[in-house]
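# Build me a model:
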Amino acid sequence: MKKRMTFFALISVFLLLMVGCTTKGKGKGKLTRIDVFIGNQEETHIQDKSTLDLVEKISAKVKWEPNTFPKIGQEADVKVVFFYEVKKNLPEKLTEYEIWFNEDTGTAAIISTNEKEGYGTLDKENTAALKNIFIK
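From the prediction side, this is the model:
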């Protein structure tokens, strides 16, 4: 009986540790850097906290269609890579985005490598702000 209690206690502690240490469901992590690629130009890096916070705020306004990956005929205007720190001292999680700016409507079309996001669109106001950050 005592062995059984010890066994169940160890299993309980193990399960508690497993559930407590999982990152699933805790979001993407902390955005630490964005690499911006425009055509054949040199890449630029964004690491300023206030700019990263603004980009995250704008990104939250994107209307996503998960698991949708349309083929767009032309090359993206901007390609960006978001670097997320999920846990200290572990490699960052990367999410790539291709962005097309529609000059006629002032909106943007975005394709993400994150299946939970897929294809998204961004309204005129937020597109202008995002464009000012990425294309200088």
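# rest of the way, CA atoms for contacts and neighbours
Noted.
# Quick one: the strands in the protein, in order.
30-37, 44-46, 63-65, 78-85, 93-101, 108-112, 119-122 (DSSP state E).
# How about residues contacting the first one?
In this case it means strand 30-37. Applying CA atoms under 8 Å, 6 or more residues apart in numbering, the contact partners of strand 30-37 are 43-47, 49, 52, 56, 78-86, 134.
# Centre-most residue in this structure?
The centroid of the chain falls nearest to Thr95 when counting by CA atoms, centre = their mean (5.0 Å).
# measure that residue to Glu115 for me?
Separation of Thr95 from Glu115 (CA to CA, to the nearest Å): 10 Å.
# to the chain's geometric centre, what's the distance from the lengthiest helix in the chain?
When the chain is parsed with DSSP state H, its longest helix is helix 2-21. Once both centres are worked out by CA atoms, centre = their mean, to the nearest Å, helix 2-21 turns out to sit 35 Å from its chain's centre.
# please give me the structure for this one as well, since I'd like to look at both together:
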Amino acid sequence: MQQRLVYFLISLTALFLIGCSDEAPKEFNLDQLTRVVVQEINKGTQNEIIIMEEKDLESIREVFKEIKWEPGSMVDIEGERSAEATLCYTYDKNMPERLFVYEVYLMKEGTISLQSENEEEGYGELSKEHAESLKTLFFRNK
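The predicted model follows:
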């Protein structure tokens, strides 16, 4: 009887430790991108675009692979913030989405600068040719 109680307590402790771990993925997996919410910021107004179509998400995946990140750096970007993009990842259907927020700046040279809230990414730049693809997806009203 006492041995069963010990096994029960050990099992209960193990289930508690395994079930309560908040082990979330530490790295990005663009394949698990399920939705992007873009809040375009114009003087005095905000437009929100929700991107869920698979072809558009695939384009965003391809563009985000081309961003040159400077991990750990927080840069004071000159110019006005043009949009805020929230990338929503679903790592497990039984867990809530993970959200990653980026400040998006359209630069005069035609490039795009991004500032991530995630310190592992930090500041990133996108070349002119890849920036055009992202502009057509994020700024549909222009």
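# Work out the TM-score between the chains.
Laid over one another, the chains give 0.77 as their TM-score (TM-score structural alignment, normalised by the length of structure 1), with 121 aligned residues with a CA RMSD of 2.4 Å.
# Map the residue nearest to the centre of structure 1 across to structure 2 for me.
Taking TM-score structural alignment, Thr95 of structure 1 has Phe100 as its aligned residue in structure 2.
# OK, contacts around that match?
86-88, 116-118.
# Most neighbours among these, which one is it?
Counting neighbours by other CA atoms under 10 Å, Ser116 leads the contacts of Phe100 of structure 2 with 24 neighbours.
# pretty sure that residue contacts Leu99?
No. Judged on CA atoms under 8 Å, Ser116 of structure 2 makes no contact with Leu99 at a distance of 11.4 Å.
# Next, count neighbours for Lys79 of structure 1.
Per other CA under 10 Å, the neighbour tally for Lys79 of structure 1 reads 20.
# ignore the last one, Ile112 of structure 2
22.
# That one is in contact with Tyr123, isn't it?
No. Judged on CA under 8 Å, Ile112 of structure 2 makes no contact with Tyr123 at a distance of 11.0 Å.
# As TSV, the strands of structure 1 with distance to Val13 of structure 1 would be great.
Listed next are the strands of structure 1 as TSV, based on distance: least, CA to CA, whole Å:
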stretch	distance to Val13 of structure 1
strand 30-37	29
strand 44-46	42
strand 63-65	39
strand 78-85	27
strand 93-101	29
strand 108-112	38
strand 119-122	41
